[in-house]
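K.L.:
need a 3D model of the sequence below.
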Amino acid sequence: LKLDAPIRVMNVCGGHERSISMAGLRGALPEQIELIPGPGCPVCVCPEEDVFAAIELALKQGVILVAFGDMLRVPANVPKGQPRSLEQARAAGADVRPIASPREAAKIALAHPDREIVFFAAGFETTTAPVAGLAAEGLPSNLSILLSGRLTWPAVAMLLQSEKAGFDALIAPGHVSTIMGPEEWRFVPEKHRIPAAVSGFETESLLAALYSVLRQHLEGRPFLDNCYPKVARPGGNPTARRLLEETLDVVDANWRGIGIIPRSGFALKPEFARSDAARRFGLHADATRKRAGEMPPGCDCARVVLGKIYPNQCVLFGKACTPRNPIGPCMVSDEGACRIWWSSGIRQAAADEHAPARY
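P.N.:
Down below sits the predicted model:
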């Protein structure tokens, strides 16, 4: 392909960013191609007030707090000396347990009928669908859900509706498309005239999607190409979509460090109010907390999530913020761009904060 000018390609999914980094694709591709990690980390955008609420529940309500493993180290903004993560709350005596599946939450609830169990469930459509399935099956009476589910496409739509999108083509997430259907991303080429392709997680699928969007760009013929057809099929997963619709409402939702994005979150329907931890325990956002809802001081995770800067262009990267001591959520999760870049061998902040990354 004759690439006469730079082209910026955003990949939405944290799994894509991990595959790109581990395969060394940035260093192998022509220098005109700039690959930008986007808003594909649900842990990174989980509202700070939800993390704080989970910590408070674990420390002060005597509940068994269960969550997917990477949520345990996400920091909240609290005064110095107080537990700033679920991991630190556990060290302080709280009963906090990592789980890998929603079914584990139900098993723990059945095994402890005399205890209140709270499942802190953060994730995008792929992770939220099994949570919806758990709710549809019927939760044990002592199990409630603190839900921080988010939809992926509204964040991309927000970027495209801004004055400067920051990218010329999009590689759409394969797992989300498997649940919701690839056609969910048609708005990108049809409304915004930007090339788009759904990709899987193997290098071959990523290269196929990249080749597709580059050709679309060069030919001036944007459309949605499905480069993950064996898994991402038209209509998505009918059962998963039905469960999401039966148990959850789509609502305006807060994204940490970014703000409210319209119709970008999931909330339990009113008929599941008994299983809603926020209602069950009377949780309310405490606006009096210093930096409530924000990223930690000096942390640039919000701009990393939005593809405005690369991870190593944050001044804290590799200095104050490392996987052993994460300041921001992007250094915590395996789907966070900062953690991925660190794991790929990038250990220092960029000398030139405006230079595109080549590694």
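K.L.:
when you work out contacts or count neighbours from here on, use the C-alpha atoms and nothing else.
P.N.:
OK.
K.L.:
separation between the residue most central in space within the chain and residue 314?
P.N.:
Nearest to the geometric centre of the chain sits residue 42, at 1.9 Å (Cα atoms, centre = their mean). As defined by Cα to Cα, to the nearest Å, residue 42 lies at a distance of 20 Å from residue 314.
K.L.:
hang on, the residue nearest to the centre of the chain packs against residue 123?
P.N.:
Yes: if you go by Cα atoms under 8 Å, residue 42 and residue 123 touch, sitting 5.0 Å apart.
K.L.:
got any residues that touch both of those two?
P.N.:
149-150 (Cα atoms under 8 Å, 6 or more residues apart in numbering).
K.L.:
just checking, what packs against whichever strand or helix holds residue 20?
P.N.:
Assigned by DSSP states H and E, residue 20 belongs to helix 14-23. If contacts are counted by 3 or more Cα pairs under 8 Å, 6 or more residues apart in numbering; DSSP states H and E, helix 14-23 sits against helix 203-219, helix 337-343.
K.L.:
helices or strands up against the last one?
P.N.:
Using 3+ Cα pairs under 8 Å, 6+ apart as the contact test, the elements touching helix 337-343 are helix 14-23.
K.L.:
so what touches the helix or strand hosting residue 245?
P.N.:
Using DSSP H and E, residue 245 maps to helix 238-247. With contact meaning Cα under 8 Å, 6+ apart, helix 238-247 is reached by 128-130, 132-133, 135-136, 179-180, 268-269, 272.
K.L.:
nearest to residue 147 among those residues?
P.N.:
residue 268 (7.8 Å; Cα to Cα).
K.L.:
ok, that closest one to residue 149 distance?
P.N.:
10 Å.
K.L.:
which one of those two has more residues nearby?
P.N.:
residue 149 (27 against 23; other Cα atoms under 10 Å).
K.L.:
could you look up the SS state of the more buried one?
P.N.:
strand (DSSP: H, G, I helix; E, B strand; the rest coil).
K.L.:
who's in contact with it?
P.N.:
Applying Cα under 8 Å, 6+ apart, the residues near residue 149 are 42, 121-125, 128, 265-267.
K.L.:
now show me the structure for the sequence below, then we'll compare the two:
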Amino acid sequence: MPITAKQWLEQIRTLPLPKRVRIMNVCGGHERSITQAGLRAALPRNIELIPGPGCPVCVCPEEDVYQAIQLALNESVILVAFGDMLRVPVNVPKDQPRSLDQAHAAGADIRPIASPMEALQIAQANPDRQVVFFAAGFETTTAPVASLLVEGIPENLSILLSGRLTWPAVAMLLDSGTPGFDALVAPGHVATVMGPEEWQFVVDKHHISTAVAGFTPESLLAATYSVLRQLIDGKQFLDNCYPELVRPGGNPSAKQHLNASMQVVDANWRGIGTIPASGFKLREAFAEADARLRFPEYEEPARRRAGEMPPGCDCAQVVLGRKYPNQCRLYGNACTPRNPVGPCMVSDEGACRIWWSGGMRSVQV
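P.N.:
Below is the predicted model of the structure:
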């Protein structure tokens, strides 16, 4: 019989816990499940669950969003993007469109999609139009883009790629010397694609308890119990609490397509700066499908800067797990899901949006 969430909670409550344990969950999907299931309130009060850098919409560089907006406004193209990206704001004067949604209202042909296959279908249905797919995301959404490229796309479809890898952000936090967490719950969907071994460095190099989790309360509590036991026993290892989908080595086909079509490069993260070997770039063999090369006049390096969040916005600190969402002074005041100031209030994977949707209204500055 599988262990229920209630049974996991009972086992956790029997542990001889230290006075304070900080567990970071990397994935935005994890944070959503934790909040919706009320796990913070159900766990012992000395266990802190810290949302980490698992929201691709939140870290997509401002210059990439700005480039997509300008391309859509100034070229006769159809620009498609995952739905959350349409509401991400950039820093521009008030009389200019500050999001893809606003650019659409100004006349640009911008369409939300839910999968890369929709981008292909739109290109096939409009052979006389250039279609640009603004592809922002982590490994789980970048892998299908890679498969699309490897299998072949029509000449009128190009990719404006803003893909990121998850683990380098955690490595940066750990290498900083002040990571702010004692244990790690690693993302199940990323591990399904790339393999759990990507997270072995957390144990081997930093001696931090780590477990891969799925998205049910049972899997998340199993991972929580695992890292707590590791801390108590003083024996750190990488545990797989999502064996239903996560296998050693990950998904061979997905990884092959990623390696064939993309290379790993240093990449900018919004509000954080450049993280080494943390981004994807199209290989030269796929240059004809690269929207940056097809429309180079809309790339503005001058917009690339580390402190790109709007004034007063603490999204970068929230992404890095250094602040809780309700510790931002804009949270729930100037910044709400209806009128987001920062990207963390836009996406269903952004911690601020998740906390607000979960009923957290009080601000703790």
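K.L.:
that older thread, looking at the contacts of residue 149 of structure 1, which are in helices?
P.N.:
42, 125, 128 (DSSP state H).
K.L.:
re the thing from before, hey, which of the helices and strands packed on helix 14-23 of structure 1 is tucked in deepest?
P.N.:
With neighbours defined as mean count of other Cα atoms under 10 Å, those peak in mean count at helix 337-343, which reaches a mean of 24.
K.L.:
residues contacting that helix, please?
P.N.:
14, 17-18, 21, 37, 41, 304-305, 311-312, 317-318, 322-323, 330-334, 347.
K.L.:
how does it look with 6 Å?
P.N.:
18, 311, 330-331 (Cα atoms under 6 Å, 6 or more residues apart in numbering).
K.L.:
which part of structure 2 matches it?
P.N.:
Under TM-score structural alignment, helix 337-343 of structure 1 corresponds to residues 351-357 of structure 2.
K.L.:
and for stretch 227-242 of structure 1?
P.N.:
Counting by TM-score structural alignment, stretch 227-242 of structure 1 corresponds to 241-256 in structure 2.
K.L.:
what do you get for stretch 307-324 of structure 1?
P.N.:
By TM-score structural alignment, stretch 307-324 of structure 1 lines up with residues 321-338 in structure 2.
K.L.:
please enumerate the strands of structure 2.
P.N.:
21-25, 47-51, 77-82, 109-113, 130-137, 157-163, 183-187, 209-213, 238-241, 262-269, 273-282 (DSSP state E).
K.L.:
what lines up with the residue nearest to the centre of structure 1 in structure 2?
P.N.:
Counting by TM-score structural alignment, the partner of residue 42 of structure 1 is residue 56.
K.L.:
name the nearest residue to that match, sequence neighbours excluded.
P.N.:
residue 137 (4.9 Å; Cα to Cα, 6 or more residues apart in numbering).
K.L.:
that neighbour: neighbour count?
P.N.:
Neighbours of residue 137 of structure 2 (other Cα under 10 Å): 27.
K.L.:
same thing with residue 348 of structure 2?
P.N.:
20.
K.L.:
out of the ones in helices among the contacts of residue 149 of structure 1, who's nearest residue 160 of structure 1?
P.N.:
Using Cα to Cα, these come closest to residue 160 of structure 1 at residue 42, 19.6 Å.
K.L.:
how much space between that closest one and residue 127 of structure 1?
P.N.:
Taking Cα to Cα, one finds residue 42 of structure 1 at 9 Å from residue 127 of structure 1.
K.L.:
which residues touch the corresponding residue of structure 2 for residue 148 of structure 1?
P.N.:
In structure 2, residue 148 of structure 1 lines up with residue 162, judged by TM-score structural alignment. Applying Cα under 6 Å, 6+ apart, we find residue 162 of structure 2 in contact with 135-136.
K.L.:
do residue 111 of structure 2 as well
P.N.:
residue 80.
K.L.:
again, but for residue 213 of structure 1
P.N.:
Counted by Cα under 6 Å, 6+ apart, residue 213 of structure 1 has contacts 195-196.
K.L.:
map it onto structure 2.
P.N.:
By TM-score structural alignment, residue 213 of structure 1 lines up with residue 227.
K.L.:
try residue 279 of structure 1
P.N.:
In structure 2, residue 279 of structure 1 lands on residue 293 (TM-score structural alignment).
K.L.:
could you find the closest non-adjacent residue to its match?
P.N.:
Using Cα to Cα, 6+ apart, the closest residue to residue 293 of structure 2 is residue 287 (7.1 Å).
K.L.:
over to residue 49 of structure 1?
P.N.:
residue 293 (5.3 Å).
K.L.:
do you know how far the one you found is from residue 152 of structure 1?
P.N.:
Where residue 152 of structure 1 is concerned, residue 293 of structure 1 sits at a distance of 20 Å (Cα to Cα).
K.L.:
next one: residue 113 of structure 1
P.N.:
Residue 113 of structure 1 is 36 Å from residue 152 of structure 1, by Cα to Cα.
K.L.:
okay, the two: which has more neighbours?
P.N.:
Neighbour count, other Cα under 10 Å: between residue 113 of structure 1 and residue 152, residue 152 has more, with 23 against 13.
K.L.:
and of the contacts of residue 149 of structure 1, the nearest to residue 60 of structure 1?
P.N.:
residue 121 (19.4 Å).
K.L.:
residues near the closest one, how many?
P.N.:
20.
K.L.:
could you find the closest non-adjacent residue to it?
P.N.:
Nearest one to residue 121 of structure 1, counting by Cα to Cα, 6+ apart, is residue 147 at 4.9 Å.
K.L.:
separation between that neighbour and residue 272 of structure 1?
P.N.:
12 Å.
K.L.:
higher neighbour count, the two?
P.N.:
Set residue 147 of structure 1 next to residue 272 and count neighbours by other Cα under 10 Å: residue 147 wins out with 23 against 17.
K.L.:
distance of the more buried one relative to residue 212 of structure 1?
P.N.:
In terms of Cα to Cα, residue 147 of structure 1 sits 36 Å off from residue 212 of structure 1.
K.L.:
same question for residue 293 of structure 1.
P.N.:
39 Å.
K.L.:
which one in structure 1 is aligned with residue 147 of structure 2?
P.N.:
Per TM-score structural alignment, residue 147 of structure 2 is aligned with residue 133.
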